[in-house]
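Enquirer: just coords:
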């Protein structure tokens, strides 16, 4: 009986571990560039001849799974880590990656926000540990030249936050947009961190101008995308912004816009999701326009 109880206990522990261990899906873009999907933001991986260049690192508890996924691709170490913005689902593994020897890079506002107390969705976030902070920052843009790939990191103003960066692999024609793009879903625009609807739309416009029909676009969340899908995403945001701007012009208040489902009804079936639904995007756009 004791042996049976032990076996049952081990069985349930194993089942629980399987349910709670974050799963990582690896998507191959080309022989050098990969995307690691799963809980948290999409991680970009560039494999050079001597090292790995990583974009974002999800949450701290996912680091072992990320490193395991990288090891299935290459034995090269992660030497560089660039953050597309400061949120914890993209920077939570920074301290772990710093201990692995990675040099952390970001826009200067990412370091400023990580090094101070911030409020996100009504919750106060304390400063990040020292080891999690970027050690190299840039104001406008930065170039990396790794193993025949020219990688441009450039700042986009007041989009998802005030510290967003796009990462453009110019030779491979691949762009990682971070959370300035939620593929196929309503986006989260963090107004408390300097985000805005106008900046978000302009961020999409920048990539649309850079991209061609063959460009691979990596969003911060959801699936690998392309220029056609990004244009559709941009056009929906422009339509919603213009509709809500009109409501403000005719004297409608926040409660009016919050409750007016007609403003978003054409997009709710596809673009609603558990994090940002139609009501939340109406409220966000209204507050963004009112405070601009």
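Expert: Sure thing, it's come through. Quick caveat, the model's predicted, so the values are computed rather than measured. Residues are numbered from 1 along each chain as shown.
Enquirer: switch to C-alpha atoms for all contacts and neighbour counts from now on
Expert: Noted.
Enquirer: for this protein, which helix is longest?
Expert: The residue-count maximum for a helix in the chain (DSSP state H) belongs to helix 227-249.
Enquirer: report the buried residues of that one.
Expert: For helix 227-249, burial by neighbour count (16 or more other CA atoms under 10 Å) applies to 227, 230, 233-234, 236-238, 240-241, 243-245, 247-248.
Enquirer: C-terminal to it, what's the next element?
Expert: The helix or strand immediately downstream of helix 227-249 is helix 254-259, counting by DSSP states H and E.
Enquirer: that following helix packs against which elements?
Expert: Using 3 or more CA pairs under 8 Å, 6 or more residues apart in numbering; DSSP states H and E, the elements in contact with helix 254-259 are helix 278-291.
Enquirer: got another, please set it beside the one above:
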């Protein structure tokens, strides 16, 4: 009888632990910021004084207008901080939306990297009185290669043709911090990921990470200027932060597990390409053999269906074959609409 009572007591205790653990998990989840449901060009306040704008995009579908990068802006006591500059035309659209949410002046704009859909709008933000902030490598690439790339881009976009390239005002190495009694934003460089000059914006008070293209939600990973091995390490470093929401450079707002999806994509892609190289297969053969069912479930497209993914295979292949000079990446421009015209730079 005593043994039976002891057994029942132990079972009851174990059940209580599970119940309490489930309750604690539910309580923790209830404290998290909700993931907003959004349509293209919607603006929503995702945390007190923090707004997100979802720019139009569709993987490998030129029929859907490319709205450039997503945007997050943070309303401080006396000013506004904006993440990403976009193209000139879209920058003006975003400024109009910001003015619907606050009358405070826009003081800082972060270029998360040097690509046109994240930095060419600098000129428009500067006219609003904002200072442009970027990692030193992004500033270097925009200064060294920007003028020629801007000139080339002006052939395809009137908003670029009608404006002038604006360089970075403030560059930083590892961190650039902004804080008052209302908000706290830290611009952080984790290393060479999507580009050598990637920067993310972390809001520790709200547990929000704005990643630029270092983390995207969908089949939007342009790898032409990336270091895929380093990119994985950067994502792992981001994962050490306390995060409720990720505001990606492209795609919808997501939970922290988006970092794991991105990491899995690059890890499995590198492994598949490495195996193909070991088996003496060509890039084309490796690409045709790719099959990541989970990737299609996440993005809606097969891993080998888009031009951008095909180019990613070639990029990783060149990396593993020692044909990529990562220090030179960014010397050639990324395509203005990389969904249908991927490119990259390989060392000769």
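Expert: That came through, no problem. The model shown is predicted, which means the values in this text are computed figures rather than measured ones.
Enquirer: on that earlier part again, how big's the offset between the longest helix of the first structure and the second structure?
Expert: On superposition with the second structure, the average gap between helix 227-249 of the first structure and its aligned counterparts reaches 1.8 Å (mean CA distance after the TM-score superposition for the first structure).
Enquirer: roughly how far out does the longest helix along the second structure sit from the chain middle?
Expert: Counting by DSSP H, the longest helix found in the second structure is helix 2-31. Offset of helix 2-31 of the second structure from its chain centre (CA atoms, centre = their mean, to the nearest Å): 40 Å.
Enquirer: and the helices in the first structure?
Expert: Assigned by DSSP H, the first structure shows helices spanning 2-20, 63-73, 88-91, 94-99, 108-114, 197-210, 227-249, 254-259, 268-271, 278-291.
Enquirer: quick one: closest of these to residue 186 of the first structure.
Expert: Nearest to residue 186 of the first structure among those is helix 268-271 (5.3 Å), distances taken as CA to CA.
Enquirer: from residue 137 of the second structure, how far off is the equivalent of residue 117 of the first structure over in the second structure?
Expert: Taking TM-score structural alignment, residue 117 of the first structure has residue 145 as its aligned residue in the second structure. Using CA to CA, to the nearest Å, residue 145 of the second structure is found at 12 Å from residue 137 of the second structure.
Enquirer: and those two? Which one has more around it.
Expert: residue 137 (22 against 15; other CA atoms under 10 Å).
Enquirer: which residue in the second structure aligns with residue 138 of the first structure?
Expert: Applying TM-score structural alignment, one finds that residue 138 of the first structure aligns to residue 172 in the second structure.
Enquirer: what about residue 53 of the second structure, distance to residue 192 of the second structure?
Expert: According to CA to CA, residue 53 of the second structure stands 26 Å off from residue 192 of the second structure.
Enquirer: winner for burial among the helices of the first structure?
Expert: Mean neighbour count (mean count of other CA atoms under 10 Å) peaks for helix 88-91 among the helices of the first structure, with a mean of 23.
Enquirer: against the second structure, where does that one fall?
Expert: Using TM-score structural alignment, helix 88-91 of the first structure lines up with residues 116-119 of the second structure.
Enquirer: what is the end-to-end distance of stretch 270-280 of the first structure?
Expert: End-to-end distance of stretch 270-280 of the first structure (CA to CA): 15 Å.
Enquirer: who touches that stretch?
Expert: For stretch 270-280 of the first structure, contacts defined as CA atoms under 8 Å, 6 or more residues apart in numbering pick out 184-188, 258-259, 261, 264, 268.
Enquirer: of those residues - the most surrounded one?
Expert: Tallying neighbours with other CA under 10 Å puts residue 187 at the head of the contacts of stretch 270-280 of the first structure, with 27 neighbours.
Enquirer: which residue in the second structure lines up with that one?
Expert: Taking TM-score structural alignment, the alignment pairs residue 187 of the first structure with residue 221 from the second structure.
Enquirer: for that match, give me its contacts.
Expert: By CA under 8 Å, 6+ apart, the residues touching residue 221 of the second structure are 194, 213, 308-309.
Enquirer: select only the buried ones of these in PyMOL?
Expert: To isolate in PyMOL the members of the contacts of residue 221 of the second structure that are buried, counting by 16+ other CA under 10 Å, one can use:
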select buried, resi 194+213+308+309
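Enquirer: from the contacts of residue 221 of the second structure, which two are the most distant?
Expert: Using CA to CA, the contacts of residue 221 of the second structure reach their maximum pairwise distance at 213 and 309, which is 15.2 Å.
Enquirer: redo the helices of the first structure as CSV? Include distance to residue 150 of the first structure.
Expert: Below are the helices of the first structure laid out as CSV (distance: least, CA to CA, whole Å):
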stretch, distance to residue 150 of the first structure
helix 2-20, 38
helix 63-73, 21
helix 88-91, 23
helix 94-99, 23
helix 108-114, 21
helix 197-210, 15
helix 227-249, 21
helix 254-259, 45
helix 268-271, 34
helix 278-291, 35
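Enquirer: distance-wise, check residue 2 of the second structure relative to residue 184 of the second structure.
Expert: Counting by CA to CA, the gap from residue 2 of the second structure to residue 184 of the second structure is 59 Å.
Enquirer: quick one, which of the two is more surrounded?
Expert: Per other CA under 10 Å, whichever of residue 2 of the second structure and residue 184 has more neighbours is residue 184, with 16 against 7.
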